[in-house]
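Engineer: Sequence plus the predicted model coming up.
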Amino acid sequence: MSENTLVRVERICAELATTGQPITFTAVAEQAQIGRATLYRDKQLRAVVDEHRTRQTDARTLTGLATEVAHFAPWSRRSPPPSPNTKNNCAASAAIHRPDDEPL
């Protein structure tokens, strides 16, 4: 398989997805002018088609949306890095929010 074939298959899958057409091995093989067996046998080509098919299917289901949210959830929970003055800011904030009768 050449790099050109891989790029062509990727482009065709993206075009099918953009136009809302189903991404099938038959459709991709016809447009790429390669045999369907080539798509199935070559691991890289098959992975490209499978990935696009999964995206297309998952985008329309609640399970697909839940999977996508779960994929991004760990990044959304990360705290921003502390600023250089974090220690000073925390002490000042604690002093402001603490009642007068509580010791620091």
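Structural biologist: Alright, I've got the coordinates. Residues are numbered from 1 along each chain as shown.

Engineer: Every contact and neighbour count from this point should use C-alpha atoms.
Structural biologist: OK.

Engineer: where do the helices sit along the protein?
Structural biologist: For the chain, applying DSSP state H gives helices covering 3-19, 25-32, 36-41, 43-58, 62-76, 86-97.

Engineer: Reformat those helices as JSON lines; add mean neighbour count.
Structural biologist: Formatted as JSON lines, the entries for those read as follows, by neighbours: other C-alpha atoms under 10 Å:
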{"stretch": "helix 3-19", "mean neighbour count": "15"}
{"stretch": "helix 25-32", "mean neighbour count": "17"}
{"stretch": "helix 36-41", "mean neighbour count": "15"}
{"stretch": "helix 43-58", "mean neighbour count": "16"}
{"stretch": "helix 62-76", "mean neighbour count": "12"}
{"stretch": "helix 86-97", "mean neighbour count": "11"}
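
Engineer: Second structure follows, compare the two:
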Amino acid sequence: MAASAGMGKGGSASSSVSSSERHARLLLAQINRLRAGHSFCDVRLEVGPEAFSVHRLVLAASSPYFAALFAGGMKESGRDVVRIAGVEADTFHTLLDFIYTGV
């Protein structure tokens, strides 16, 4: 951990930023591996003929829509399976990949 805000172990702000970016990349990669292995997934989203096992926390943190869906008092907030309408499965898959990888 850095001794002061903005300073990394090397004492420069740039080393702190690169360390922070590396940490974020590693964390996101691990969360995506958990999704791929269906580990700790707590909701299944049905989109067209496909179903996607995901983490409510990750989606809620990534999107105001999902935050409202899962925590905003909507009927879907307590369900284990939620149907998502108005989007194609392949498009939704691309969206999930971006949420979980940033790419």
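Structural biologist: The structure has been received and is ready for your questions. As the structure is a prediction and not an experimental result, all values here were calculated from the model.

Engineer: Quick check: TM-score for this pair?
Structural biologist: TM-score of the superposed chains, computed with TM-score structural alignment, normalised by the length of structure 2, equals 0.29; 43 aligned residues with a C-alpha RMSD of 4.2 Å.

Engineer: ok, then the element right after whichever strand or helix holds Leu57 of structure 2?
Structural biologist: Element membership for Leu57 of structure 2, per DSSP states H and E: helix 56-62. Once helix 56-62 of structure 2 ends, the next helix or strand along the chain (criterion: DSSP H and E) is helix 64-71.

Engineer: and after that next one, which helix or strand comes next?
Structural biologist: The C-terminal neighbour of helix 64-71 of structure 2 among helices and strands, as given by DSSP H and E, is strand 81-84.

Engineer: Does that next one pack against any helices or strands, and if so which?
Structural biologist: The contact analysis (3 or more C-alpha pairs under 8 Å, 6 or more residues apart in numbering; DSSP states H and E) places strand 81-84 of structure 2 against strand 43-47.

Engineer: May I see the buried residues of the following helix or strand past the strand it packs on?
Structural biologist: Note on strand 43-47 of structure 2: by DSSP H and E, the next helix or strand toward the C-terminus is strand 50-54. Under the neighbour-count criterion of 16 or more other C-alpha atoms under 10 Å, strand 50-54 of structure 2 has Ala51, Phe52, Ser53, Val54 buried.

Engineer: what's the closest non-adjacent residue to the third one?
Structural biologist: Which is Ser53 of structure 2. Leaving aside its sequence neighbours, Ser53 of structure 2 sits nearest to Arg44 (C-alpha to C-alpha, 6 or more residues apart in numbering; 4.4 Å).

Engineer: What distance do you get for the one you found to Glu21 of structure 2?
Structural biologist: Computed as C-alpha to C-alpha, to the nearest Å, the Arg44 of structure 2 to Glu21 of structure 2 distance reads 30 Å.

Engineer: Look at these two and report which has more neighbours.
Structural biologist: A count of neighbours by other C-alpha atoms under 10 Å puts Arg44 above the other of Arg44 of structure 2 and Glu21, at 18 against 12.

Engineer: Who are the contact partners of that one?
Structural biologist: Shown in contact with Arg44 of structure 2 (C-alpha atoms under 8 Å, 6 or more residues apart in numbering): Ala51, Phe52, Ser53, Val54, Asp80, Val81, Val82.

Engineer: which among those gets closest to Ser15 of structure 2?
Structural biologist: Proximity of the contacts of Arg44 of structure 2 to Ser15 of structure 2 was ranked by C-alpha to C-alpha; the top entry is Val54 with 33.1 Å.
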